[in-house]
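S.K.: Would you be able to build a 3D model of this:
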Amino acid sequence: MAWPAPGSAADDAVIPLRAAIGAAWENDPVRQELAANTQSADARAAAAKSWFAGGPILTASYSDDRAAGTNLGYVTWQGGVSVPLWLPGQGTATEHLAQADAKAALSRVEVERMAIAVRVLEQGGAAILAERRIIAARMIERSMERLAAMTSRAKTHGETTGVEAQAVNAQLADTRSELAQAEEDQARIRAELLSLLGVAGLPDILSAQTPWLARIPTNNLQALENQDPRVRSAHRAVIAAQEDMHLARSSFMPNPEVGIDAIDQGQYGSPWATQVGVNIRVPLPSDVTHTPILSAAQNRLASATRAEVEARRAVHNELVQVLARVQAAREMLFQSQTSASQTMQRADSLERSWQLGETPLIEVLRARTEAWRSLLTLNQAEVAWHSAIIRVCISTGTLP
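M.R.: This is a model prediction of the structure:
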């Protein structure tokens, strides 16, 4: 059975699969967020190369004896500037954490690209199924209209009963109702696909063929798991959590400060005096401040480790499932082709037999209904076969 090529209308042009995925990626709002995350992590890594742990701190004070009521000319001006210092290893740990966060953000970009590719595949397959469903419904509608016309003529000549005519008209009404529902579903799916891609068109799902599978090293699932963007992203998150742990251990106390002070003071009956000195401020370590920082880093590392284990398990199960789906989809396609061909031939044979008065009309209607269902099953099996090939390629990073 030959189906018309999808994308016959002007706004349904077939888009190559890679081009469709690229268009969806450019149209994805999450891409902007991930790009901002990467840029901010890079900026933190650059800032961590500073000589000091923070910006300079300015202090100033002024005092005199007028507030006390004596007003003898005691005046003191004092000012200073100090900078916080890195603790041993803290600056390097801060830089490494920012770099690890930047790499983790980049790995999340690949995960999002994979998710976009899967969405394009699902929406594209749904759009093709909706179009095939309309085509099949119109084919059955024409068959029912022909039966209705023949039944009407036979009733006029007294060759059939009104009950049979009513059965045909009822089946025709059901077919038209299915057609209307299919057209509504198609409009909805097309709108969703346009929103996803940002351009009108259908992804070329049906271009996927068996030779695509030759690229996949199915005998080494471990290597495929390690290449999966979700596993790489989870592993990058673990590395970032480990760097956060190093930073927490290096930040065992508040940062000390060192600076210079200048004092200018005047006293009653004495000349003005100016002093310049060095000030050092060293907060002592305390579990009250360090323990929450260390605990937060430990929790982050534990959560990232758990997420990596879960990601590896999920990816392993998915790879096994999609590889099995390819085999099952191939067999389902073959069987559905046979079923659709046989049911269509049976429906045609019963219609000819009914015209000769050898078969009740109700059997013809049942045969046409079975043929309709077989056509739908064939559509689903064909799209599932091509989609299974693409899904394996997406999961293994081998999309042509």
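S.K.: For the rest of this, base every contact and every neighbour count on C-alpha atoms.
M.R.: Noted.
S.K.: Run through the strands of the stretch 151-300 of the chain in chain order.
M.R.: Applying DSSP state E, counting those that start in this stretch to the stretch 151-300 of the chain gives strands spanning 202-203, 257-266, 273-281.
S.K.: Who are the packing partners of the longest one?
M.R.: Where contact means 3 or more Cα pairs under 8 Å, 6 or more residues apart in numbering; DSSP states H and E, strand 257-266 is packed against strand 75-84, strand 273-281.
S.K.: Mind putting those into CSV with mean neighbour count and distance to S143?
M.R.: Shown next, in CSV, are these (neighbours: other Cα atoms under 10 Å; distance: least, Cα to Cα, whole Å):
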stretch, mean neighbour count, distance to S143
strand 75-84, 18, 85
strand 273-281, 12, 93
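S.K.: coming back round to it: which among the strands of the stretch 151-300 of the chain is found nearest to D244?
M.R.: strand 257-266 (23.3 Å; Cα to Cα).
S.K.: one more, for comparison:
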Amino acid sequence: MAFGGAPSRAQTSATASSPLTLQQAFVQAWERQPEARALAQRRDASQALRQAAQAWTPEPAALEASVRSDRFNARQDARELEFGVAVPLWLPGERRRTQDLADALARGTDAQALLAQWHLAQILRDAWWTLRRDQEELAAADTRWQASQRLSADVARRVKAGELSKADQHQADGAAATAQGEYAQLRAKALASEQSLRALLGVALDAPLQVAEDAEAEPASDAAGLPHPQLQSLQAKSLAAKSAAALARVQSRGNPELTLLQTRERAARGEANSGSVTIGLRFPLGSSDKHRAAIANAGAEQIEAEVAAEREQERLQASVRSARAALSAARTVLATSSERARLAEESRSFFDKSFRLGETDLPTRLRVELEAATAQREQARARIEVHHAIATLRQALGLLPGQP
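M.R.: Presented below is the predicted three-dimensional model:
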């Protein structure tokens, strides 16, 4: 999932008949980010710095021209014309240090873009799996609502036949109404989650949005060895500060200048013109407090970045351990909830049959129905939580959607 050559939205957007995958959603969301829009310009700026560091002079050459005349005093028609060029020169080691700094800043541009992608992946994964969880719970609530309606219709038929009382009808209708209300609440919750994802992807309200049921693969055990975007950013910052400090140390004074002047002069009217060529070298002496401050600031930034990278490494390792533990716990919850859902479904089948035979009263039948619906809903939530835990682990490892 490189940020350099992302496919266009036309290639990644889901159509009305094709569900949107998480990887496609990530590419589509990244195209909308301000960091993605400005990345090309930042890379152009980095390239310009590299080209400037490879130039023969630290600054462009300057043209010089002057005229001296006695027109306003002696009026002997004496004059002197002088023109030439001044060429700044690199200090010893300055050019190579400048190139190193330009390279470090260019790597920092890519590292910052990768870090922005990593932050976006966190937001997208949370929005994605929140929607998937709400949709699963909504489907479970719909199943309960439909089952309660069928039970209410069965009770109404048996009340009419004189097998059950009017009170039983009220209880069955009340259970169906409760299931309908729960469905309405979960539907509003799922719609709110969908709107959050639409806003992230830039999908209009009247445009179809269907998310795929795919899940991210659990990362390999050696994935922790991959460079984390957070660490890459801090390492790039440290390298840039180190290069800046090295450059500041060689820039102990201003750049020397080589000058080449051509002079044409005439002492008085009627005399012949004479000319001369002057070659000069301007070499500033000594250093300044500004130079010492630049070295100190660059050194401080390097120390801050290096220490921050060490602390971040510790935090990321703890985050990975926590994510692995959460994934293990989520799998345990899924296993137990699946077993509970299986047992609850079997019990519902038993009590449904006994209720039809008149061996079980309605309150017991309603209780068993509620337990089965609750177990199914918890199983659906646990299944999504496992996928979300895998996504959280991949996020902690610094893996973007679509990366192996």
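S.K.: Need the TM-score from the superposition.
M.R.: Here the TM-score for the pair of chains, by TM-score structural alignment, normalised by the length of the first structure, is 0.79; 380 aligned residues with a Cα RMSD of 3.6 Å.
S.K.: Now render the strands of the stretch 151-300 of the first structure as TSV, adding distance to I140 of the first structure.
M.R.: Listed next are the strands of the stretch 151-300 of the first structure as TSV, based on distance: least, Cα to Cα, whole Å:
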stretch	distance to I140 of the first structure
strand 202-203	25
strand 257-266	84
strand 273-281	88
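S.K.: Please tell me how far E31 of the second structure sits from A127 of the second structure.
M.R.: Note on E31 of the second structure: its distance to A127 of the second structure, by Cα to Cα, to the nearest Å, is 17 Å.
S.K.: Of the strands of the stretch 151-300 of the first structure, which is nearest V309 of the first structure?
M.R.: Going by Cα to Cα, the one of the strands of the stretch 151-300 of the first structure nearest V309 of the first structure is strand 202-203, 34.1 Å.
S.K.: same for that closest one, what does it pack against?
M.R.: Judged by 3+ Cα pairs under 8 Å, 6+ apart, strand 202-203 of the first structure is in contact with strand 14-15, helix 90-156.
S.K.: That strand: average distance to aligned residues in the second structure?
M.R.: Following the fit onto the second structure, the mean deviation recorded for strand 202-203 of the first structure is 3.6 Å by mean Cα distance after the TM-score superposition for the first structure.
S.K.: just to revisit the earlier point, identify whichever of the helices and strands packed on strand 257-266 of the first structure lies nearest to R249 of the first structure.
M.R.: Nearest to R249 of the first structure, of those and by Cα to Cα, is strand 75-84 at 18.1 Å.
S.K.: related to what we said a few turns ago, of the strands of the stretch 151-300 of the first structure, which is nearest G54 of the first structure?
M.R.: Closest among those, using Cα to Cα: strand 257-266, at 9.8 Å.
S.K.: in the first structure, which helix has the most residues?
M.R.: helix 287-355 (DSSP state H).
S.K.: Enumerate every residue touching the nearest residue in space to S233 of the second structure that is not next to it in sequence.
M.R.: Once flanking residues are discounted, S233 of the second structure sits nearest to A111: 4.9 Å by Cα to Cα, 6 or more residues apart in numbering. Contact analysis of A111 of the second structure by Cα atoms under 8 Å, 6 or more residues apart in numbering lists 229, 232-233, 236.
S.K.: go on, E94 of the second structure?
M.R.: E94 of the second structure makes contacts with 247, 250-251, as judged by Cα under 8 Å, 6+ apart.
S.K.: from those residues, which is closest to L49 of the second structure?
M.R.: Nearest to L49 of the second structure among the contacts of E94 of the second structure is L247, at 14.2 Å by Cα to Cα.
S.K.: The first structure: which residue goes with that closest one?
M.R.: Matched by TM-score structural alignment, L247 of the second structure corresponds to L247 in the first structure.
S.K.: the helices in the stretch 151-300 of the first structure, which residues?
M.R.: For the stretch 151-300 of the first structure, the helices defined by DSSP state H, counting those that start in this stretch cover 162-197, 221-227, 229-250, 287-355.
S.K.: I'd like these as a markdown table, with mean neighbour count appended.
M.R.: Output for the helices of the stretch 151-300 of the first structure, formatted as a markdown table (neighbours: other Cα atoms under 10 Å):
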| stretch | mean neighbour count |
| --- | --- |
| helix 162-197 | 17 |
| helix 221-227 | 16 |
| helix 229-250 | 23 |
| helix 287-355 | 17 |
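S.K.: returning to that earlier point: how much does the longest helix of the first structure deviate in direction from helix 90-156?
M.R.: Per axes from the mean of the first three to the mean of the last three Cα atoms, to 10 degrees, the angle that helix 287-355 of the first structure makes with helix 90-156 is 20 degrees.
S.K.: now the angle between helix 229-250 and helix 287-355 of the first structure, please.
M.R.: Using the same axes, to 10 degrees, helix 287-355 of the first structure lies at 170 degrees relative to helix 229-250.
S.K.: buried residues in the helix or strand just after helix 287-355 of the first structure?
M.R.: Using DSSP states H and E, the helix or strand that follows helix 287-355 of the first structure towards the C-terminus is helix 361-396. Across helix 361-396 of the first structure, burial judged by 16 or more other Cα atoms under 10 Å covers 361, 364-365, 367-396.
S.K.: on contacts alone, who are the packing partners of helix 361-396 of the first structure?
M.R.: Packed next to helix 361-396 of the first structure, using 3+ Cα pairs under 8 Å, 6+ apart, are helix 90-156, helix 162-197, helix 221-227, helix 287-355.
S.K.: Appreciated, that's everything.
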